[in-house]
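Chemist: Predicted model and sequence below, questions to follow.
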Amino acid sequence: MAIDVTALRAHFPALDSGLAFFDGPGGTQTPRPVADAIAATLTGPLSNRGAVSPSELNAERAVAGFRAACADLLNVPANGVVHGRSATQLTYDFSRHLAKDWRAGDEIVLSRLDHDSNVRPWAQAAERAGVTVRWIEVDPETTELDLDSYARALTPRTRLVAVTAASNVLGTKPPVRRIADLAHEAGALVYVDGVHYAAHHLVDVPALGADLFVCSPYKFLGPHCGVLGAAPELLGTLRPDKLLPSPDTVPERFEFGTLPYEVLAGTTAAVDFLAAMDPGAGPAAGRRERLARSLAALHEHERSLRSRLQDGLRDLGDALTVHSKAADRTPTLLMSLAGRDARAAQAHLAARGVVAPAGSFYAYEPFTALKLDDPALRAGLAPYNTEDDVDRFLDGLAGFLSAAPGS
């Protein structure tokens, strides 16, 4: 299993700029087939969904294609796929849906490892409902979740556990299945933020033990939107506020207003692009099988680049501290620069054609819990990255660290 990175890169017009992109955790570059699918859908003919005119049928096909593609990506039924404007919007929506049944004295469990989009919606809903928030802490030595603190936080009153499948800043991948099994034993639902995870691994929602799983296609080569996957039976128990004439079927009851058909088509094209990265499975293989093969090859490609990047950072010595230390993690590294401004490092790299952002990346809880420098510099790998990209990043960072501050 292997990815022809040279052939893959030819599909990305943004790479013609000569830039080396390390900002994948914030959003990847877009391949031309995704842009073509968006443009073709927009230029139609296109109308609101229906069963009469060709333009109505085009809209129906865009929706059906999106649900089928995301079902293959997440291993959930197609009618368990919900579109949203973003993962944050979906989480806010579902926090309101679920909180309708919470009562004073109930509890929820949140994680100090999570992006704020999987913290604040739940904390705010809990405050409104009079529900207690308990926490899974982060071990500062390993940057992994402290499962002893989870055992203490989980009680028979727990209604929900919200946890990330991979940290967007540290790359840490918690043992989600173990966390989910314990939550289910306590009678709680499990909501998993898979935004960073889905960019690097084949998602299997049932195998993870997630009741609700959210991700963002623009983190894996697609357009800007969010996707939630769940069992249709569970979705059928939730009653969102909705317009009276709008559909009450699952999953349509959770999708408000006219869907962006062009975005749905772009997401389908992104999933198909991922599935075709390693062509070794052959055209007769199903899309899920092709996704499994391609994402396994992607994992090996990114693992090799991450090793090269880590070795190069280690050679820079005490001039920087890499905070990504978990045994199981994605190819994303967060680093602090001794006595130096990470935003200045970002600007230095940008002037040399290397895109690596500095900030805290909406990871309020990890930065606070681990007392991390804000801003910190983050380097995240994507399918189109190469060894040359890694070397350019390392050379640029070495040049920044060796120069006098302010020079």
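Modeler: Thanks, I have it.
Chemist: contacts and neighbour counts: CA atoms only from here.
Modeler: Noted.
Chemist: burial of residue 372, as a residue count?
Modeler: When neighbours are defined as other C-alpha atoms under 10 Å, residue 372 has 15 of them.
Chemist: Please apply the same query to residue 153.
Modeler: Using other C-alpha under 10 Å as the criterion, residue 153 is surrounded by 19 other residues.
Chemist: Return the distance of it relative to residue 67.
Modeler: 36 Å (C-alpha to C-alpha, to the nearest Å).
Chemist: same question, residue 53
Modeler: Using C-alpha to C-alpha, one obtains 22 Å as the distance from residue 53 to residue 67.
Chemist: Which residue of those two possesses the greater neighbour count?
Modeler: Set side by side, residue 53 and residue 67 give different neighbour counts by other C-alpha under 10 Å, the larger being at residue 67 (26 against 12).
Chemist: three-state assignment of the more buried one?
Modeler: Here residue 67 takes the helix state, with states given by DSSP: H, G, I helix; E, B strand; the rest coil.
Chemist: hang on, isn't it packed against residue 74?
Modeler: No: with contacts counted by C-alpha atoms under 8 Å, residue 67 stays clear of residue 74, the gap being 10.4 Å.
Chemist: any shared contact partners between the two?
Modeler: Between them, residue 67 and residue 74 have no joint contacts when contacts are counted by C-alpha atoms under 8 Å, 6 or more residues apart in numbering.
Chemist: center of the chain - which residue?
Modeler: Using C-alpha atoms, centre = their mean, the residue of the chain that lies closest to the mean C-alpha position is residue 195, 1.4 Å off.
Chemist: And for that one, nearest residue in space, chain neighbours not counted?
Modeler: In space, residue 195 comes closest to residue 215 once its chain neighbours are excluded; the distance is 4.0 Å by C-alpha to C-alpha, 6 or more residues apart in numbering.
Chemist: Below is structure B, check it against A:
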Amino acid sequence: MFIVKSTETIFPIDKVRTQFPALERVYKERPAAYFDGPGGSQVLLQSITAISGYMQRGGANLHGTFPSSWETEQVITEAREAVADFLNVQANEVAFGANMTTLTIGIANALGKQFNAGDEIVVTEMDHRANVDPWLMMAEDRGLTVRWIPVDKEKLTLDMQNVNAIINEKTKLVALGMASNAIGTIVDLEPAVKRAREVGALVAADAVHAVPHMPIDRDQQDIDILLCSVYKFFGPHIGIAAIRENVFKDLVPYKLTTSPSYYPDKLETGTQNHEGIAGIRPAIEFFASFGEGETRREKILSGYLEIEKYENGLAGRLREGLSQIDKVTLWQAADDVPKTPTIAFQVAGYAPSEVCVILAEEHSIFTAAGHFYASTLGDVLDVNRTGGWVRAGLAPYNTEEEVERFINAIAAL
């Protein structure tokens, strides 16, 4: 087994920033500072080059008898192999789609054919609606009962105290989010996954917010259906589904009669975004570029350590700075709860949207406000009626100077 060893190295922030052309943008005579990564990261130059290169050489659809068609098939194969290393899955378990939401709706519709009235599914109060509504719609269509894992409003984590009752012998599917895209809490999946296995239920996990910040091992985490999106980790707008082979083979998606009936292609309805798929491998190899090892998987794992260490250092400083401002209320779990470098907060006397306008127009800082599609969480925590949160998300291209600028901008309010 490959053991990741952390080394004390200086994070190459200047080199990193040269790989993101968007960072050259100037707004209101100041360099733009992007704190909106949780809604979509900036795109790596290598991915942009791969996308444009594919289009410049001449794209084609699949199964042709000419070079550009063969090359398209090779692009897809290489992308699947890269995702396999990224998530520790098999390449033939990887399907692409327009986005995570579209893929989840397709999977839910297909999976629902295996369920019957009276069966149950479980979702959580913390999740993005993309890992809630597709399952709710399927449940309504099939006459299933829906149960919810609640949020602990004090701890800002999932409350797993009654998980053995919520997940029971009637449960067929448990849908969990790996990390909250709104407040950054990294979810301890183990109690729910363990209980799902005891009752023979499938586990679907939304890794969209987790993947940019932490390594994923689908099999080690015992997940059947794993979903994420490349545009959250420095690539193009492409969704990824990694479905365990024994589940995938029995899945019967809604598709054209003439389209493939074999996996993973049977989930990829219609012509795919081939140029976008060309940008996936460079985005994944960005993580590997920070690491060491003999294989791409090994490099990805050790690369994550360097990125996590840098991002968490910036996030710690941002949390510390904001916590010292009287008007600021931070919405975050306790220090002993792992979190992504995503900080949700409110400023007394200002609507979250007003804060974002001031940050952009007066400080050239780009961030967002709202419930970020984690609307049930916003309702439970009673923030939706006041406009939700301001959300600041950090990426490996952010700098200490940008963090200080952010803190000073909020303090100026």
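Modeler: Structure's in. What do you need? Remember, predicted model here, so these are calculated numbers, not experimental data.
Chemist: what residue of structure 2 matches up with the residue nearest to the centre of structure 1?
Modeler: With the correspondence set by TM-score structural alignment, residue 195 of structure 1 lines up against residue 208 in structure 2.
Chemist: Was I right to think that match contacts residue 231?
Modeler: No: applying C-alpha under 8 Å, one finds residue 208 of structure 2 not in contact with residue 231, separated by 9.3 Å.
Chemist: and the longest helix for structure 2?
Modeler: Assignment by DSSP state H gives helix 296-323 as the longest helix of structure 2.
Chemist: which helices and strands sit right next to it?
Modeler: For helix 296-323 of structure 2, the packing partners by 3 or more C-alpha pairs under 8 Å, 6 or more residues apart in numbering; DSSP states H and E come out as helix 67-87, helix 280-288, strand 328-331, strand 342-347, helix 400-411.
Chemist: let's see it at 10 Å
Modeler: Counting contacts by 3 or more C-alpha pairs under 10 Å, 6 or more residues apart in numbering; DSSP states H and E, helix 296-323 of structure 2 packs against helix 67-87, helix 280-288, strand 328-331, strand 342-347, strand 389-393, helix 400-411.
Chemist: what about it, how far off from structure 1?
Modeler: Here helix 296-323 of structure 2, set against structure 1 after superposition, deviates by a mean of 0.8 Å using mean C-alpha distance after the TM-score superposition for structure 1.
Chemist: related to what we said a few turns ago, what's the local residue count around the residue nearest to residue 195 of structure 1?
Modeler: Around residue 215 of structure 1 there are 27 other residues, counting by other C-alpha under 10 Å.
Chemist: now the one 10 residues further on
Modeler: For residue 225 of structure 1, the count of nearby residues is 22 (other C-alpha under 10 Å).
Chemist: rewinding a little: residue 246 of structure 2: which of the helices and strands packed on helix 296-323 of structure 2 is closest?
Modeler: With respect to residue 246 of structure 2, and counting by C-alpha to C-alpha, the nearest of these is helix 67-87 at 16.3 Å.
Chemist: against structure 1, where does the closest one fall?
Modeler: Helix 67-87 of structure 2 corresponds to residues 54-74 in structure 1, going by TM-score structural alignment.
Chemist: Counterpart of residue 160 of structure 1 over in structure 2?
Modeler: For residue 160 of structure 1, the aligned residue in structure 2 is residue 173 (criterion: TM-score structural alignment).
Chemist: check contacts around its match.
Modeler: 111-112, 115, 119-123, 135, 146, 167, 196, 200-204, 224 (C-alpha atoms under 10 Å, 6 or more residues apart in numbering).
Chemist: what sits against the counterpart of residue 185 of structure 1 in structure 2?
Modeler: By TM-score structural alignment, residue 185 of structure 1 lines up with residue 198 in structure 2. Residue 198 of structure 2 is in contact with 164, 167-169, 192, counting by C-alpha under 10 Å, 6+ apart.
Chemist: SS state for residue 122 of structure 2?
Modeler: When the rule is three-state DSSP, residue 122 of structure 2 gets the label strand.
Chemist: Show me what it lines up with in structure 1.
Modeler: Under the alignment defined by TM-score structural alignment, residue 122 of structure 2 is paired with residue 109 of structure 1.
Chemist: Tell me how many other residues surround its match.
Modeler: Each residue near residue 109 of structure 1 was counted by other C-alpha under 10 Å, and the total is 25.
Chemist: For it, which residues are in contact?
Modeler: The contact partners of residue 109 of structure 1, taken as C-alpha under 10 Å, 6+ apart, are 119, 122-123, 132-136, 150, 153-155, 158-163, 183, 188, 190.
Chemist: picking that back up, and the match of residue 195 of structure 1, how far from residue 330 of structure 2?
Modeler: As it turns out, when the distance is counted by C-alpha to C-alpha, residue 208 of structure 2 lies 23 Å from residue 330 of structure 2.
Chemist: Appreciated, that's everything.
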